[in-house]
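In: I'd like to go over a predicted model; first the sequence, then the structure.
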Amino acid sequence: MIGLLATLAFTVPLIGGLILFRLDERKADVVMLASFITAMLLQLGVAVIYLLDHEELIHIAYLKSTQFGEVYGIIIDPMSVLIGTVVAVAGFIFMFYGVEYMSERNVGHPGGKGRGLFYAWMTLFEGATLGFIYSSTFLGLLIFFELMGLACWGVVSFYNTPAGRRAGFKAFIIPNVGAMIGFYTAIYIGLTQLHDLSLFSLPKVSPEVKPWLFLALLIAGYTKSAQFPTYSWIPDAMEAPTPASAFLHGAAMVEMGVYLVARVIQFIGPLPVWIFYFMAVMVSLTLLIPILNYPVQKDAKRLLAYSTVAEAGIMFVGLTYAVLGLTGKAPGFDVGLKAAMFQLTTHAFVKGLAFLTAGTFTYSLGTLDLRQISGLRKLLPVNGLAWTVALLGLAGLPPMGIAFSKAELLTNLSLVRVSALAWLPILMVLADSAVFLWVGLKWITRNVFGRPKAVRAPTHPIITASLVTLIVLTLVSAYLAYPLVEEITFYGVIP
């Protein structure tokens, strides 16, 4: 039963997305919302059944071959259930908001006709992301990875401007290069050496090959998550409609690079310590990029884009310490794996809140220029509250949920005393939070409490309801997620 529900959760939006390519306007609204609601209800059903039955891991192999072993299957475990639920719930909220955002009432981007194509890409995006989360083989991961990339191209280039077309091409090519390096390497090894494409075969990779396979898959994760040096595609992808930006940054594309590496870490078993040092250096360089860019950003979405680079980097900090647990230097250090998935969960809702609020600047005021936005406290009070909660939340202040996921990185710090370098990622996380808090307070003071520059600004109950829902989830997501987070662990051999 649970396997059927999980499979339908990603199959329904994939079918709905294909249908939407032929629809527009009201019919498209209905089919899109029906697809997202159905996926969310199915995924919530998976979560309820899993929590009630409390099985550690459910593995269903749908397609096997004598020569290639498992070709396609699904894994239902604490990590896939948690992240799948986050994607399904956040995706529905973003696209419920999107029905109004894509309307003709949007001051900055009047919509109406043509939105069926946007819905089609977004619904496929949802299905591909959920399919990726549950996949148990590298072939399945590759297929859904590429579908996500195709959908990302479709939504980023949706407005068909020169900048949008360039950004869409870039958003497709960079992660695709990473996919070729990582997944083609894994599939080649699976076909020629292991005769099995399953994640469960990873511990069988020879010790000489395993570090290089992990490095190849790490590159795939880095490109998908906009990490150094491949981060530049994510600020450019702000050409997408805002609901797509929220999904891309908060619950899908970027986070799936982190999820991929987390999945590999769960299964791969012992790794040499130089992998840990490599990841520590790379994530520290990644966090330096947004720290330098926050103060000079004037566009709301580009500010949030650099924040996404940093927040994904913080997830990779957790995975860096999880790798330390696979080197034998800090046995059983699965707290890093838990912290990464905890961060992914809490970040989804606060980043979604931030992007949807930025979208209301376009919808109500016709601009994303933060210098032109002032007096939200009087002009759009709910929007002003949402912007305040989002920026303070991204900086890591309690009681927002992301404060607790960042705090989990600081637990058991005695385990990182393998060298002075092991402290660098933690120091960079603290520096990023401090700089973003400084910049966030500056813009809150100006945008929310400054003198209004307009007499009135239009809004809509759908937008207000979406923002209020995300404010609540931003505050409670950590408490809801923690039981599943604590069950996430390694499946491979631990040194």
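Out: Now that the structure is in, tell me what you want to look at.
In: From now on I want contacts and neighbour counts done on CA atoms only, so please keep to that.
Out: Noted.
In: what helix or strand is the closest residue in space to residue 396 that isn't next to it in sequence on?
Out: Leaving out its chain neighbours, the residue that sits closest to residue 396 by Cα to Cα, 6 or more residues apart in numbering is residue 403, at 4.3 Å. Using DSSP states H and E, residue 403 falls within helix 401-408.
In: quick one: contacts of that helix?
Out: 314, 335, 339-340, 342-343, 346-347, 350, 393-394, 396-398, 474-479 (Cα atoms under 8 Å, 6 or more residues apart in numbering).
In: In addition, the following structure is provided for comparison:
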Amino acid sequence: MSFLHLLIVFPIFAVAIIPIIAKAVPRLHLGWAILAVPIFLFISFITFVPQISANETIAAAISWIPALDLHFAVYLDGLSLIFALLITGVGSLVVFYSIYYLSKERESLPHFYSYLMLFMGAMLGVVLTDNLMVLYLFWELTSVSSFLLIAFWYRRRKSQYGAQKSFLITVGGGIAMLMGFIMLQVMSGTTSIQEIISMRNSIQDHELFIPALVLILLGAFTKSAQFPFHIWLPDAMEAPTPVSAYLHSATMVKAGLFLVARFTPVFGGEATWFWLVSGVGIFTMFWGALFAMKQKDLKALLAYSTISQLGLIMSLFGLGSAALNGGADTDSVVYTTAIFVGLFHLVNHSTFKGALFMIVGIIDHGVGTRDIRKLGGLITLMPITFTLAVISSFSMAGMPPFNGFLSKEMFFTATLTATELSIFNMDTLGVVFPGLALIGSIFTFTYSTILVFRTFTGNYQREKLEKEPHEASIGLLISPIILCSLVVLLFFFPNQLSRFLLAPAMNGILPSYAGAEDFIPHIYAWHGFNTELFMTLGVVAGGFLLFKKYNLWKEVYDLFPSRISLDNGYRQILSISESTSNRFTNFYMTGFLRHYLFYIYAFLITVVGGTLFITGSFVLNTANDAPIGIYEALLVIIMGSAAVSILFTKSRMTATLLNGVLGYCIAIFFVLFRAPDLALTQLVVETVTTVLFLLCFYHLPEWSKEDRNLKVRIPKIIISASTGALTVLIALSVQGNRLFESISSYFEESYELAGGRNIVNTILGDFRALDTMLEVVVLFIAGIGVYTLIKVKAQDGGDSDERK
């Protein structure tokens, strides 16, 4: 096991020891012990930076199921390193923040940190694995662990609903993604992602290429909350603030972005990929920004702003994928700038959005509400929080001197470039991208302004607050202070980030362009008086005007009634699914065993019999069958007569006796076939079961006239006869389709191999000894259980009122 493997399993291993730590040091806040895990992981990944920045990669694999090409393969390059640092770096700050946010007296901290570490390990597995199926395993583990984190306050109905909603949507997308992965494996013959990337030219003309592309994007869009799958993210805000700061700003929602970036070398340059990724992304940016402004809850506002920012990054990855449409010419290299900006803004977003979630948590912690209508005038009461809010909010709005300004300017450049190039007819449709980018950025500036000024300025409304406002403790402030410091530092020193992290990540996404001129753009804070600057001035002017005149135009949201919203559509689908399943369940769950047997055998006949008939698998070959003797024919006639008589009998006792005739006839067959030991076993079993049936049926009422009615029995007769016929046909077909040489010759040497003259005994006692031993153990355990129940009953003297 390599060091990278250990880094992935380390937080998962921590889950196992968290209960031990909690019991060992009950007075210590569990977060202090858990904090060592993400810090160790972050430092470990930092040590890889020199190696990765030199354009080296690290790969290792552990064989798992070689026959299925399943290996726990890991691959660390610039792209996976950026995500690993975000997962562990922001994770460290979130754990530290949670120590002061979550009370060890009121919260179940072992559960919280177990879920958090499980999620961290799953995310590291997603970004570091090089095997499709292992990636899917970790992908769904992120969905499960995020479900547990969102539902941490499980007594709240909104937490339950939000967790269920996120789980259903993301897991649904994950299943679609799995189908896409299987198609990729069919096309390439491998589950290694890097091998698939190297085979791009040989699989892009395959008929499954486009279906696999669409299915994989469904997984990415659902996880990264792209339109129309974004509806789960606002409801997920019911999770504790540390969870929101971690999952919904820096990690889980970025998994879809990672998936798109990782598979860009495979699907990039394909028109379907380009239009889906860039089109859905840019519209999601616009849609999320539009609806962020109408939110009354600060976390809901941040949720929609996250949707918008994720759409922005997704659109950049889509625009940049056009570079793979041709060679490394001047136009294509210009497109690679979009990929670079997407990576840059991905890092920037994690810093200012993580800080914003923590700031909102501080406000909620300090005043007892997140309702914007109740807030205002907190600037003098919470000055440090206000300062941090200004830095992070205006970075999100794209204002200097913050890192968001740099990536926002480059975003404008990328969208403007889309109108100048002819790839995929962008010369005619490309104007949509800068248009939506400008409108979405205006809305972004507006809701960023709302977040700051509606919360910290205006009238102070103490009567509407649940707590006396106060500045947060230094423990709660340290994490957002660190993130806000990065917001400022990245504005002044962006090219250091570019050199050591962004450039290697670019090589991972577009390896064929590595070394091309202007492949890695230089980041400038000032570009002169150009179109991007005038767009920024328009954003400020338009956003400030919308903020000041909000009451005049907010009625525009009435054009989107809740009854036709995507949320309502989801609820309707859920309601219809539940009611339909209830009606269907009530239809077949009658409480009668005979009905359940009817369904089971009808399904067996339809599926198995239909499949064998359609495929022509029924083959009757009697060439090697032994001749049928007179005694065998008589026994068959007797058994057939007894079986038919059971259908017309009027009492349970008669039916039981006739069923016994069938069993004893089988015992006689064993005698004729020279298997006396089997005949003896059959006689014993048949005698015991017949006696037990008689004892049980003695206490049951006789069959009613309705039960004896022939019309009631006809469906049962049909099912019984069909099941029997199917079983016989399958047995005869198996005998007539010998795909392999019989193993009977091996057992014929039982005396030489096992020292026994009876083949059956040697099979049970030697060749299948372990199986026989386990069967005996099962019977022994059952016997102990029966003995225990008898002893308990005898000691108790029957059920007492207390036990009832």
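Out: Cool, the structure landed. In this text, all values refer to a predicted model and were calculated from it rather than measured experimentally.
In: Contacts only, for the residue nearest in space to the middle of the second structure.
Out: With distances taken as Cα atoms, centre = their mean, residue 140 lies nearest the centre of the second structure, 2.9 Å away. Neighbour list for residue 140 of the second structure: 171, 174 [criterion: Cα under 8 Å, 6+ apart].
In: That one corresponds to which position in the first structure?
Out: Counting by TM-score structural alignment, residue 140 of the second structure lines up with residue 146 in the first structure.
In: what are the ranges of the strands in the stretch 1-150 of the first structure?
Out: Assigned by DSSP state E, counting those that start in this stretch, the strands in the stretch 1-150 of the first structure fall at 58-65, 69-76.
In: from those, which stretch is densest packed?
Out: strand 69-76 (a mean of 22; mean count of other Cα atoms under 10 Å).
In: what does it contact?
Out: By Cα under 8 Å, 6+ apart, strand 69-76 of the first structure touches 3, 6, 57-65, 134-137, 139-140, 195-198.
In: just how off-centre is it within its chain?
Out: 23 Å (Cα atoms, centre = their mean, to the nearest Å).
In: picking that back up, and the match of residue 140 of the second structure, how far from residue 174 of the first structure?
Out: 12 Å (Cα to Cα, to the nearest Å).
In: And for residue 441 of the first structure?
Out: According to Cα to Cα, residue 441 of the first structure stands 34 Å off from residue 174 of the first structure.
In: Of these two, which one has the most company?
Out: Each of residue 441 of the first structure and residue 174 has its neighbours counted (other Cα atoms under 10 Å); residue 174 has more, 20 against 15.
In: Looking at the second structure, name the residue matched to that one.
Out: Aligned by TM-score structural alignment, residue 174 of the first structure pairs with residue 169 of the second structure.
In: Mind giving me the packing neighbours of the helix or strand hosting its match?
Out: Taking DSSP H and E as the definition, residue 169 of the second structure sits inside helix 157-188. Judged by 3 or more Cα pairs under 8 Å, 6 or more residues apart in numbering; DSSP states H and E, helix 157-188 of the second structure is in contact with helix 132-150, helix 209-223, helix 232-235.
In: so can I have CSV of these showing distance to residue 96 of the second structure?
Out: Output for those, formatted as CSV (distance: least, Cα to Cα, whole Å):
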stretch, distance to residue 96 of the second structure
helix 132-150, 17
helix 209-223, 26
helix 232-235, 24
